Structure formats: C-alpha cells, structure tokens
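Student: can you look at this prediction? I've put the sequence above it.
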Amino acid sequence: MVTISGAHALIHATELAYAALLLRIEAEFGTDLLLLGVLANVGGFAFGLAALPSGFLVDRLGSVRVLQLTLAGSSVAALLVALSPSEIVLGVTLALLGLTTGLYHPAGFALLARTKRRTRNVGLHGVIGNLGVAIAPVLLSGIALASDWRVAYVTLSALAVVGLLYALRLPRGGALSMGPGLGSPEAGVADVGAGEVGDGVAGPEPAGAGRATTESVPKTASGRRRLARLWWIPLAVVYLANVIQGFVYRGSVTFIPTHIEEQITGSLLGVSGTGLAGALTTVALLGGALGWYVGGILADRLPRYPLVMATWMATVPMLLAISASDGGLLIVMTFIFVVTNFAMAPALVTLIADYSPPGRMGSSFGMMFFLSFGLGSFAATLAGFTADEWGVDAVFLVLAAVNGGGALLSASVFFLTRASHRQPGAHAVLP
C-alpha cells in the first residue's frame, strides 16, 4: 500500500503542478489568465475523462495493471509538457498528461473499497494523496525559481519512473498488505480484475455507517420491484455531489496559489515573493490531508450523506472569507476551507462503493471521477474568465455561489428520494 499511496501523492502533485507554475508559464508565453484557465480546463477535463476507460480497464485487467500504465504514461506525458514550445502544444501535452494521470483513481479506490476498514483506509490514502497536493507548490515553485518551470515537469517525469519501478513489483493477484500504519495487518486488499470488482466488500461495516432498518424495505413484492427500478436514483444523488465538489475543487486549487501570491507581501525568514507564496500555499493545502483523515473517522461513526451535506454547506462562508482576506488571515481561512472541503471525500467514496451495481465497482468509480474531475474542470475556464474581468478574489465569490446552490439542490433531491435508496445488496433509505 505504500506504493499505491505514494502513486496517489505523485498523481496529485502532477495535477497541481500547472496551478503552482501558472505565473511562471504566464511570464514566458505572455498570455492572459483566461487562456491559461482554458488550458487548465483542457488538462482537468482529460484527467476526468480518463476515469471512464480506466474503470472499464480495472473491471477487466485488474487495478495493478492500470496503476502501472498510469505511471508509465504520466512519465512520458510530463516530459512532453516540459518540451512544449507554444501555448497550443502546451494545451495538447497537458491533455495527454491529464489522460494518463487520470487513469489512477478508479484503480486505486477499487482496491481500497475491498478492504475491511475501507472508510478509514480510504481516508488514510487520501491523507497521503493530499500531501502531494500540499508539497507541490513549494517543491515545484522552488525548482522553477532555481531553474525553470520546465525542469519542474522533468522532475515529475523522473519521479513517475521511480514509482513505476516499484509498481512493477506489485502482485497482480492475491492480497496486498495494508502495511504498518495503514490499517490492521489483517486488512488486506485483493487486486480487482474481471469478475471480482463489486462482488462484495470484505468485512462488516462499522456500527455507525448508517445502515437502514428492516422497516425501510417494502414488505410487498410490488414495493420491492418499484425500488429495484429506482436503485440508480441514490447513486445519481451522490454523483451530483461529486460534480459540484469537483467543480469547486478545480476552481479553487487552480487559483489559490495565484491568489496567495498576489495578496501576500513582505518576507518571512528572508523568503519573499514566489518562494514565500509557494511555502504558504503548501501550509494551506496541508489541510487536505487533515480533512481526509478526520473525514475518514467521522464517516465510520456518522450517517454519511448528512455528513457530506454538513461539511459541504460549511465551505460556503469559508470561500467568501478567502475572497475578502489577505495576509495571515487568508492562509488561516484557506487552511480551514481545505480541511472542510476534503472532509466530505471519504464519505462520498464509500457511498459510491455501497451503491455500485454488482460487478461494476471499477466502472462506478470511473464515472465518479469523470464527473468530479472531468465536468469539474470547466471551473478553470469560468475562474479564468472571472479573474480576467473582476480579479482573482472574485473567483471565490463565484465558487461560493456554485457550492451553495449545488448543496441546496443535492439536499432537495436527497429528501425527495431517500425512500428509494439502495444499501449494499438491498434497497433501503439513504443513511
């Protein structure tokens, strides 16, 4: 699991590299923020789009093979990004990088969904992934300051090769040990290939997982048939939550580094400008790791969808505060926003595992990450347009409006359809 989680960190560091290097790329090509936002949209959409074929491949080839393909492809693509001579070529290579790195999530999460303490393990896996998100700004901006933004992508390419060498040692079948600190020794996970994904999740669910009572299931045959026809509705509710969460995630992480660099002035310990902004962005984004960890614990103990709604609504005032803040307060509010935003993620991932059709867990995760990262990528274009017209601080006002509206819509659908919810192996109410 060290290899899998390390790959997760690298994938997210690569995903955030463009945002961390945005101002350096702008300075070289002399383009405006709208075009740079469109390029981020292209890469982000490709990242999400790749989740669809990845889910299909996981169901047929197994997660380990897809993981190896991800690392090999992303190494080549990152090198091509580094060699891009123009904005057009950069857009093409960013799309290729998105397609290769985007293969990861259905493979990684399909593996984790079969562990005994899956919500906790998903949370810990997310912690390590978000360390990649947090480290990327300071590491890559530091490399760019010392040399060039292109060297930062060459570094990512080399790290992907190292990851591939470790991934080639993974077994393609049997159990993968969770390893010390990543779950109990018995919490193994089988590689998932054809005929395995979605057939069941190892181990019992924790007591607080929000299981429905037997009274929730209709006692008549006609009632059960009606629920069988409506099994997809609760899954669609969770997908809707993923679309909005992905939209806000993409829009915020694309412009948080730029917003911090514009708003933070002066120096700290002799560091100023881009270096200081990169370091402070890393501090703020470290909240993602804490959010995944806390979210994993809470999702094991509380009803999951209400937990999602509570954390979702809590992010709205934080986005408003980010827009209006500067200096140290901006770092604090960004940190709290990132913690809260990622705290809903373990519950969302586990709900997808709960309500996937039998034998289609990989495909269900593929759809989830396409909706989250693919459709969410359009936030980069909207954010780029907003930043060009009204300034970077206005980006977070727009994201707050989208987040609040999406949460209210999802809550409405939730209350209208909770009677049709499907538990693993049975139809019941939403937890």
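Tutor: Looks like it came in fine. Because the structure is a prediction, the values reported are computed rather than measured. Numbers count the residues shown, from 1 in each chain.
Student: contacts, neighbours, all on C-alpha from now
Tutor: Will do.
Student: report the buried residues of the longest helix along the chain.
Tutor: Ranked by residue count under DSSP state H, the longest helix found in the chain is helix 232-263. By neighbour count on 16 or more other CA atoms under 10 Å, the buried set for helix 232-263 is 232-261.
Student: which other helices and strands contact it?
Tutor: Where contact means 3 or more CA pairs under 8 Å, 6 or more residues apart in numbering; DSSP states H and E, helix 232-263 is packed against helix 2-20, helix 273-285, helix 327-343, helix 345-355, helix 361-369, helix 378-390, helix 392-417.
Student: which residues touch the following helix or strand past the first one?
Tutor: On the C-terminal side of helix 2-20, the closest following helix or strand by DSSP states H and E is helix 22-29. Contacts with helix 22-29, where a contact means CA atoms under 8 Å, 6 or more residues apart in numbering, come from 32, 33, 36, 86, 87, 144, 149, 258.
Student: can you count the residues close to the fourth one?
Tutor: Residue 86 has 10 neighbouring residues, counting by other CA atoms under 10 Å.
Student: and what of residue 328?
Tutor: Based on other CA under 10 Å, the number of other residues close to residue 328 is 12.
Student: look up how far residue 335 lies from it.
Tutor: To residue 335, residue 328 is 11 Å away according to CA to CA, to the nearest Å.
Student: do the same with residue 253
Tutor: The gap separating residue 253 from residue 335 is 12 Å, by CA to CA.
Student: so residue 31 lies in a helix, does it not?
Tutor: No: under DSSP: H, G, I helix; E, B strand; the rest coil, residue 31 falls outside any helix and is assigned coil.
Student: burial count for it?
Tutor: Per other CA under 10 Å, the neighbour tally for residue 31 reads 12.
Student: how near is it to residue 425?
Tutor: From residue 31 to residue 425 the distance is 53 Å (CA to CA).
Student: residue 377 touches residue 41, doesn't it?
Tutor: Yes: contact criterion CA atoms under 8 Å: residue 377 and residue 41 qualify, at 4.9 Å.
Student: number of residues surrounding residue 415?
Tutor: As a burial measure, residue 415 scores 10 neighbours (other CA under 10 Å).
Student: do the one 5 residues further on as well
Tutor: By other CA under 10 Å, 25 other residues sit near residue 420.
Student: how near is it to residue 427?
Tutor: As judged by CA to CA, residue 420 and residue 427 stand 7 Å apart.
Student: ok, residue 152 to residue 71 distance?
Tutor: 17 Å.
Student: what's the answer for residue 24, then?
Tutor: Taking CA to CA, one finds residue 24 at 26 Å from residue 71.
Student: next: residue 234.
Tutor: 34 Å.
Student: try it against this one:
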Amino acid sequence: MTLRIGLLPQVAAAHFVSHLHIMVLAALFPLLPAFFQVDYVELGLALSLFNIVTALVQAPMGFAVDRFGAMRLLRAALALGSSSLLLIAVAPSYFCLLLGMGLAGVANAIYHPADYALLSRHIDPAYIGKAFSVHTFAGFLGAAVAPVFLLSVAVASTPAMAFAAAALVGFATLAVLWVQGSALPQATHVQSATPAGQPTVGRLALLSPMVVSLTVLFVLLNLSTGAIEKFSVAALMQGQGVALNWANSALTAFLFASAFGVLAGGTLADRTQRHGVVAASAFALATLLMMLVASARLNEPALLVVLGVTGFLTGVIAPSRDMLVRAAAPKGAEGKTFGIVSTGFNIGGTLGPVGFGWLLDQGHPTGIFWGSAAFMGLTVAVTLLQERALANNRKTRALQLTYK
C-alpha cells in the first residue's frame, strides 16, 4: 500500500466540514430562540434529533461504505449535509429546523465510516498514525472555528446567513472532491468485492467483545469531553462567577489545544504499539485537571491554562483511539467497524445533554466538571482493559507463528 497523493487532504477537508456542521446549532444557540420563536427545550430537541438519527443509521452506513465505496458516500454526505443547512437558511421555520437537523444527522452518520475506511485501506501503515492525527486535527479545527465564524456571520447579518455560510463551506469542499485536475486529485472509491481466498466477514464478527468495548469507550469519550464543550461556559459563570468573555476564552483554549494535541498524538501513535497505554496516561492526567477545576476556584489566567492543557491531553489520545479501532477491525470491514464504534459518540451526545442540563437546572454547576472527571476515569479503566486484551492477542499470534 502507498500513500495516494491528495487523498489525505480531501478526507481531512471533509472531516473539517463535518465538525463545522455538527457545531452549527450549538454555536448559534444564544441567537436562535428569538429567531425561531422557540425556547431552549425545543432547540435541545433539534440537537437530540440530530444525534439520535446519526446513532440509528451510522452502523448501516458503515455497511454501505464497504458496499458502494467510501469516496462515493463521502461526497453524498457533503451534498446532503450542506443541503440540509441550506434548507434551514432559505425556509427558517422550526419545522424546517427539525427536518434539516434530521437530514444532517443522516449525513453525519457517513463521515466516520467513510473517512476511516479510506485512510485504513490506502495510507501506508508506517504513516497511518500521522494520517489519523491530521484527519482528527481537521475535525477538531472545524469545531474550534465554528463559534467565531458562525456567530460573526450571524451578528453581521442574520442567523439564516450563518446556516447558509456553513452550507457554502460544505458545497465548496464537495466541488474540490469532484473537480478533476484540482489541487486535491480525485481518489477512486474502494471496491467492495472480497479478494479471492479471503473469507467474508460475518456480522457476528463485527460484534466481538473488543468492538463492543470500543463502542462503550466512544460513549465515555463523548460524555467526558462533551460536558466541557457544551456546558463549561454556563458552569463557570453559574458556579464560579467567571465573566462570559473569560469563560468563552477558556472553552476556546480547550478546543484549539485539543486540535494541536491530536498532531502530537499522531507522532506517538506511529512510535508505539501500546496505544491503550498512551490514551490511558493522557486521560488520567486530564482527569486530575478536571478535578482541580471542579474543586478549586482558579483565577481566569490559570483557568485558561488548565483547560488548555486538558484540551491538549484529550486531543493526544485521538489517534491512539483510532488505532485501537483499526486493530479491532476485521480485514475488509473497516467501514462497518468504524460505523458501529462511532455510534458511541452519538449515544453519548444524546444522553449527555439531558444529565448535564439537569445538573445546571438543579443548581449544581460544579457537577459538570465532576461528571467529566468521572467519565474520564471510566475511560482510563476501559482503555487499559482493551490494551490488556490486545496484548494477549499479540502474544497468542506470536505463539501460533512460533509453533508453525
């Protein structure tokens, strides 16, 4: 296998768009009640609908990726996701918001299985860790720039124009993936036919204990980081009296540091096979920092530094996390496996807002950070168990080769 020139930039660009689209509603939240004439509960329903739809169709989309081709499905995701946001922009009603977020959820279900299938099958194994880190960095960067970009457009014009701007970024990226002879050359889709002599992967093989545990890991990852991404600003203001501009700056530091942590994590992922140890170590340190935020009243500059370091550590684990999934995926079933495992993100994205929102409503804002720390601790435990299982598998394979 060799690196296909232009493939990684194309996949990374699509991942940037996917995270930008994920953050559209959250970024515009303060402006949308008046714009749509609804309350926050109704807006929360739209966000939950997005996650529920993605969770329901992500695993089937993994099968579709392996059947019809990852690049073909990736282009379809860009087209559908951008069209759904354009629908909200041109017909800004609550009904269209729900319809648009439902369609965007379908599009979102395609990105991870399609992206990871392309990278797993077409990037040289010697560089796969760095490729995963660049891919994930692009996604984190899309999430980090979304609040500044979309709020600036909305304040300068209307929220409808912000939805349109997000759609335009998606359509522009789709054009790059389609145009022949562009700076990012076309990548052909992967054929789904099973090579001669290679057994077909059964559905039960895709539900192995390792795949199930990785899905649980993705749930915990979403719950631990989602608490910070979506609720830390309100928790800091309500619980510690932090000014809005400082609370927003702390969240921005977390998001941007997460993106750059991914790049460092990619280098680590290529230099070790102990991906579980790398992920567990980084998250253990992040757990301690979250406990510090929950238990101490840090001044604003210290808060910026602590959340920034926490973001960096949570970003470091992302490539190692992806390498764990790749190691668990049966040959030729990468799209299916990533589709199943990534469903964990959406399960966490559906459950988390309910629990964390309840903590804020009950007047327990520090519970946001204690909850994040608790889920990080569980993530460390699950990751170490997975690393132990993979180590045992490696020993078993080594013994089998020795006796052969």
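Tutor: Here it is on my side, so go on. If you're wondering where the values come from, they're calculated on a predicted model, not measured in any experiment.
Student: could I get the TM-score for this pair?
Tutor: Once superposed, chain against chain, the TM-score is 0.81 (TM-score structural alignment, normalised by the length of the second structure); 378 aligned residues with a CA RMSD of 3.6 Å.
Student: residue in the first structure matching residue 153 of the second structure?
Tutor: In the first structure, residue 153 of the second structure lines up with residue 143, judged by TM-score structural alignment.
Student: for residue 176 of the second structure, same thing?
Tutor: Using TM-score structural alignment, residue 176 of the second structure pairs with residue 166 in the first structure.
Student: so that match: helix, strand or coil?
Tutor: helix.
Student: contacts only, for the nearest residue to it once chain neighbours are set aside.
Tutor: Distance criterion CA to CA, 6 or more residues apart in numbering; nearest residue to residue 166 of the first structure, sequence neighbours excluded, is residue 3 at 6.5 Å. Contacts for residue 3 of the first structure (CA under 8 Å, 6+ apart) come out as 163, 166, 167.
Student: matching residue 3 of the first structure against the second structure, which residue comes up?
Tutor: In the second structure, residue 3 of the first structure lines up with residue 10, judged by TM-score structural alignment.
Student: can you tell me which residues contact the closest residue to residue 281 of the first structure other than its chain neighbours?
Tutor: Distances taken as CA to CA, 6+ apart put residue 257 closest to residue 281 of the first structure, at 5.9 Å, once the chain neighbours are dropped. Neighbouring residues of residue 257 of the first structure by CA under 8 Å, 6+ apart: 19, 20, 137, 277, 278, 281.
Student: same question, residue 335 of the first structure
Tutor: Applying CA under 8 Å, 6+ apart, the residues near residue 335 of the first structure are 283, 284, 285, 286, 287.
Student: please apply the same query to residue 331 of the first structure.
Tutor: Residue 331 of the first structure is in contact with 260, 280, 281, 283, 284, counting by CA under 8 Å, 6+ apart.
Student: just give me the neighbour total for residue 401 of the second structure.
Tutor: Residue 401 of the second structure: 9 neighbours (other CA under 10 Å).
Student: oh, that last question was meant for residue 240 of the second structure, not what I typed.
Tutor: When counting by other CA under 10 Å, one arrives at 16 neighbours for residue 240 of the second structure.
Student: residues in contact with it?
Tutor: Counting by CA under 8 Å, 6+ apart, residue 240 of the second structure touches residue 297.
Student: ok, now how distant is it from residue 366 of the second structure?
Tutor: The gap separating residue 240 of the second structure from residue 366 of the second structure is 8 Å, by CA to CA.
Student: with residue 97 of the second structure instead?
Tutor: Residue 97 of the second structure is 32 Å from residue 366 of the second structure, where distance means CA to CA.
Student: ditto for residue 135 of the second structure
Tutor: 33 Å.
Student: more neighbours, the two?
Tutor: The neighbour comparison of residue 135 of the second structure against residue 366 (other CA under 10 Å) goes to residue 135, with 27 against 22.
Student: that one: helix or strand, and which one exactly?
Tutor: Per DSSP H and E, residue 135 of the second structure falls inside helix 128-156.
Student: aligned partner of residue 72 of the second structure in the first structure?
Tutor: Per TM-score structural alignment, residue 72 of the second structure is aligned with residue 65.
Student: so which residues make contact with stretch 309-319 of the second structure?
Tutor: Stretch 309-319 of the second structure is contacted by residues 129-130, 132-133, 136, 225, 253-266, 269, 278-280, 282-283, 285-286, 289-290 when judged by CA under 8 Å, 6+ apart.
Student: what's the mean deviation for that stretch versus the first structure?
Tutor: Superposing on the first structure places stretch 309-319 of the second structure at an average distance of 1.3 Å from its equivalents, by mean CA distance after the TM-score superposition for the first structure.
Student: what of stretch 341-358 of the second structure?
Tutor: With mean CA distance after the TM-score superposition for the first structure, stretch 341-358 of the second structure averages 2.2 Å from its match.
Student: for stretch 220-230 of the second structure, same thing?
Tutor: By mean CA distance after the TM-score superposition for the first structure, the fitted stretch 220-230 of the second structure averages 2.2 Å away from its aligned residues in the first structure.
Student: same check on stretch 44-52 of the second structure?
Tutor: Following superposition, stretch 44-52 of the second structure is found to deviate from the first structure by 3.0 Å on average (mean CA distance after the TM-score superposition for the first structure).
Student: show me what that stretch is in contact with.
Tutor: When contacts are defined by CA under 8 Å, 6+ apart, stretch 44-52 of the second structure is touched by residues 25, 97, 98, 101, 102, 103, 104, 105, 346, 347, 349, 350.
Student: these two touch, right, residue 238 of the second structure and residue 365?
Tutor: Yes: counting by CA under 8 Å, residue 365 is a contact partner of residue 238 of the second structure at 6.4 Å.
Student: can you tell me the closest non-neighbouring residue to the aligned partner of residue 374 of the second structure in the first structure?
Tutor: Structural correspondence for residue 374 of the second structure with respect to the first structure (TM-score structural alignment): residue 401. Leaving aside its chain neighbours, residue 401 of the first structure sits nearest to residue 316 (7.6 Å; criterion: CA to CA, 6+ apart).
Student: who touches residue 143 of the first structure in this structure?
Tutor: The contact partners of residue 143 of the first structure, by CA under 8 Å, 6+ apart, come to 149, 151, 152.
Student: which among these end up buried?
Tutor: Neighbour-count burial (16+ other CA under 10 Å) applied to the contacts of residue 143 of the first structure gives 149, 151, 152.
Student: nearest to residue 57 of the first structure, of these?
Tutor: residue 152 (30.4 Å; CA to CA).
Student: that closest one maps to what in the second structure?
Tutor: Using TM-score structural alignment, the partner of residue 152 of the first structure in the second structure is residue 162.
Student: secondary structure element for its match, which one?
Tutor: helix 159-178.
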